[in-house]
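Enquirer: Can you look at this prediction? I've put the sequence above it.
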Amino acid sequence: MSTNAVNANQGGFVSLVGAGPGDPDLLTVKGYRVIQQAEVLVYDRLVSEEILAIANPEAERIYVGKQLDFHCVPQDQINQILVEKAQQGKRVVRLKGGDSFIFGRGGEELEELSEHNISFEVVPGITAAAGATSYAGIPLTHRDHAQSVQFITGHIQKNGQEIQWSSLAQPNNTLVFYMGLKQCRHIQANLIEQGIDVDMPCAIIENGTRKEQRVFTGKLSELANLAEQAVSPALIVVGSVTSLHDKLKWF
C-alpha cells in the first residue's frame, strides 16, 4: 500500500479516477469502489450518468466539465476546489473520462495537491485510444500492419509549440489523435507534407464505446471531409490497421 493511501485516514484525501472511454461497464473495479466511498465528486463532461449513479446520493457533486472552446470551470479553479475540499477533511474523487494521465491533465492537478501536502492516489482508466479502437475493430498494433503506436493531442500546447510532425512519419506506425476533430485539415496537410501516403487508411471514431458510436473510414486525403461528418468526442486514427475495421468490427 502506498504512503498516500496509508495517510488517507489522517485527513482529506483525493482519488484521481479514470472513468474510461464511455461504456460504464469499462470502469475498473477499484474505480467503482472508490466512487461509492466519495464524499465529494468532482467530475468532467464525458463521465456517463451510469457512472455518476454509483456515487452515494448524499455525496456532494461538482461539475467542472470542459468542451471544445468552452471551459465551465478554469483549470486553476478546479485545482483550488480539490485543495479546499481535501483541506476540509473530505474524501474527494476527481473523476475524468478515459485515463487521467493521458491528455487528462491529471498530473497538473496532483502537482497542486502535492504542493499543499494533500494525500492522493491514482486509479487508472481505459484510455480512449484503447477503448474506442477496440470497439471499432481497429487493433492499434498488428504484426502485418504496425509495430508501434503514438498518441498525440490535437490541441495546441500551452506554450504554443507545434507538434513535431516529422517524428510521426514512421513506417509501420499507428497514429492516434485525441481532441483533434477541428484540426483534421491541419493534421491531414502536415502528415502528407511529411511523406505519409495520401492513400494511407484512416478512421474517425465518434462516441467510442457508447451506444451512439459511429466509425468513419477513408484515406488520409479524405480525412478533413470525414471530419465534417463527425461530432465530438471523436478520436482520429491514421495507419494501415484501420483497414481491418470492416473485417473486425463487432460493436
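Expert: Noted; the coordinates are in hand.
Enquirer: okay, CA-based contacts and neighbour counts for the rest of this
Expert: Fine.
Enquirer: What helix or strand is Gln150 located in?
Expert: strand 148-153 (DSSP states H and E).
Enquirer: now do Gln229
Expert: Gln229 belongs to no helix or strand when assigned by DSSP H and E.
Enquirer: Return the distance of it relative to Pro171.
Expert: Counting by CA to CA, to the nearest Å, the gap between Gln229 and Pro171 amounts to 29 Å.
Enquirer: could you say what helices and strands the strand holding Gln150 packs with?
Expert: When contacts are defined as 3 or more CA pairs under 8 Å, 6 or more residues apart in numbering; DSSP states H and E, strand 148-153 sits against strand 173-178.
Enquirer: Residues contacting whichever helix or strand comes after the strand it packs on, please?
Expert: Toward the C-terminal end, the helix or strand that comes next after strand 173-178 (DSSP H and E) is helix 184-193. Under the criterion CA atoms under 8 Å, 6 or more residues apart in numbering, residues 165, 168-169, 198, 220-221, 223-224, 227 lie in contact with helix 184-193.
Enquirer: For PyMOL, what selects the buried ones among those?
Expert: If you want just the buried ones from these in PyMOL, going by 16 or more other CA atoms under 10 Å, the selection is:
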select buried, resi 168+169+198+220+221+223+224+227
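Enquirer: can you put the contacts of helix 184-193 in JSON lines and add secondary structure and distance to Lys96?
Expert: Supplementary listing: the contacts of helix 184-193 in JSON lines, determined by DSSP: H, G, I helix; E, B strand; the rest coil; distance: CA to CA, whole Å:
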{"residue": "Trp165", "secondary structure": "helix", "distance to Lys96": "28"}
{"residue": "Leu168", "secondary structure": "helix", "distance to Lys96": "27"}
{"residue": "Ala169", "secondary structure": "coil", "distance to Lys96": "31"}
{"residue": "Val198", "secondary structure": "coil", "distance to Lys96": "35"}
{"residue": "Leu220", "secondary structure": "helix", "distance to Lys96": "31"}
{"residue": "Ser221", "secondary structure": "helix", "distance to Lys96": "33"}
{"residue": "Leu223", "secondary structure": "helix", "distance to Lys96": "28"}
{"residue": "Ala224", "secondary structure": "helix", "distance to Lys96": "28"}
{"residue": "Ala227", "secondary structure": "helix", "distance to Lys96": "25"}
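Enquirer: here comes the other one, which I'd like you to weigh against the first:
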Amino acid sequence: MSPDDFPAGSVWLVGAGPGDPELLTRKAARLIAAAEVVIHDALVGAGVLALIPDGAERIDVGKRAGRHSKDQPTIDALIVAAARAGRRVVRLKGGDPAIFGRTAEEVAACRAARVPVRICPGITAASAAAASAGASMTLRDAARQLTFVTAHARTGATLALDWRALAAPGTTLAVYMGRSAAATVMRNLIDAGRAPETPVLVVVNASLPHERVVHGRLSALAFLTETIGERDPTLLLVGEAVAPYGGDLGDDAGGEATVSRQVATR
C-alpha cells in the first residue's frame, strides 16, 4: 500500500465483513497489514483479527449483549488520540462501517480534530446471511424493495419503527441484532398486515464455521430464535425472496411448519 494512501497520523474506518477473513476486500486486508493501531469491535471474526501485524497495538472496544466495554465518546477519543500521536489507525468494524456502525460519529470526531479519515466498505451481514442460505434478498415481481433496520434500542426504550411501512408487500426486511427482538418483530409485522405465512430466514454467526441457518415462517419467528445464545450475532430476513429453494414451507396440523438446517462445519 502506498504511504500516500495511509499516511502517519491518519485513520481508516475498515469494514471487516461478517467474520470469514476470505470475505475481506483486498483493500481492507492491506490496510490492516499497514496499521500501527487497530481499534476493533467484538463482532470482528477471529480470522480477521489474526491478520493484524504482531507489532500493532490492539484495542478491543466491543459491545456485546448490552455490556459495553467503551462508550462512543471514549472510542472517538481513542481514535483521535492515536492519530494525533502520529500513528496509522484502523478502526475495524464488523460488516460494513456505514450500516449501523456509528461511523458518522467517528468521522465527525476525526474531522473536528483535523485528523484525516477515510472509509473502506465491507460485506454487510445481510448479504452474507442470504448467501449462506443460497437465497436472494430481491425477487423479480415479488420483492422489489430491501429495507435494513436494527433491532437494537437504547436501554429501557421501546423498538420504535414504522411497522406499517416495514410490513408492505414486496419488501424484504433485514433485521440486524434481531435475536432478542424476534417476538416483537413478529407481532408488530403481523399486526401491521404482513401475512403470518411470510417466509423468514434466521442466520446465526453468518459466514463463520459454527454458522446456523434456519428457515421458517413469520408466525413462528419467536420460536425459531428461542435457543439462540445472547452472545451469538443473529440476523433476521423476512420476505418472499428468502423462501427455501424457492419453494413453500408446507403445512402441518397447526399451520406452523418450519424447515431448519445447520450449516456443515467448513
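Expert: Nice, thanks for sending it over. Computed from a predicted model, the values in this text were never measured in an experiment.
Enquirer: ok, back up a step: relative orientation of the strand holding Gln150 of the first structure and strand 173-178 in degrees?
Expert: Here strand 148-153 of the first structure points in a direction 20 degrees away from that of strand 173-178 (axes from the mean of the first three to the mean of the last three CA atoms, to 10 degrees).
Enquirer: can you give me the helices for the stretch 1-150 of the first structure?
Expert: If DSSP state H, counting those that start in this stretch is used as the criterion, the helices of the stretch 1-150 of the first structure fall at 3-6, 29-37, 49-52, 75-87, 106-115, 128-135.
Enquirer: In the second structure, what range does the second one match?
Expert: Read it as helix 29-37 of the first structure. Correspondence between helix 29-37 of the first structure and the second structure is established over residues 26-34, with TM-score structural alignment as the criterion.
Enquirer: buried set for that stretch?
Expert: Using 16+ other CA under 10 Å as the test for burial, stretch 26-34 of the second structure gives 28-29, 31-34.
Enquirer: And stretch 99-109 of the first structure, by the same measure?
Expert: In stretch 99-109 of the first structure, counting by 16+ other CA under 10 Å, buried: 99-103, 106, 109.
Enquirer: Pipe those into CSV and attach distance to Ser119 of the first structure per row.
Expert: CSV is the format used below for these (distance: CA to CA, whole Å):
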residue, distance to Ser119 of the first structure
Asp99, 20
Ser100, 17
Phe101, 17
Ile102, 21
Phe103, 22
Gly106, 14
Glu109, 12
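Enquirer: thinking again about what came up before, post-alignment, the strand holding Gln150 of the first structure versus the second structure, mean distance?
Expert: Strand 148-153 of the first structure, aligned to the second structure and superposed, deviates on average by 0.7 Å (mean CA distance after the TM-score superposition for the first structure).
Enquirer: buried stuff in that strand?
Expert: Residues of strand 148-153 of the first structure classed as buried by neighbour count (16+ other CA under 10 Å): 149, 152.
Enquirer: whereabouts in the second structure does that strand align?
Expert: Following TM-score structural alignment, the partner segment of strand 148-153 of the first structure in the second structure covers residues 145-150.
Enquirer: for that stretch, the distance to its chain's centre please.
Expert: On the basis of CA atoms, centre = their mean, to the nearest Å, the separation between the geometric centre of stretch 145-150 of the second structure and that of its chain is 12 Å.
Enquirer: try stretch 153-166 of the first structure
Expert: Going by CA atoms, centre = their mean, the spacing between the C-alpha centre of stretch 153-166 of the first structure and its chain's C-alpha centre is 17 Å.
Enquirer: any idea how far His245 of the first structure is from the residue nearest the centre of the first structure?
Expert: For the first structure, the residue sitting closest to the mean C-alpha position, by CA atoms, centre = their mean, is Gly98 at 4.0 Å. For Gly98 of the first structure, the distance to His245 of the first structure (CA to CA) stands at 22 Å.
Enquirer: Ok, Lys182 of the first structure next?
Expert: 23 Å.
Enquirer: Among the buried residues of stretch 99-109 of the first structure, which one lies nearest to Phe13 of the first structure?
Expert: Glu109 (13.2 Å; CA to CA).
Enquirer: Return the residue of the second structure aligned against that closest one.
Expert: Under the alignment by TM-score structural alignment, Glu109 of the first structure pairs with Glu106 in the second structure.
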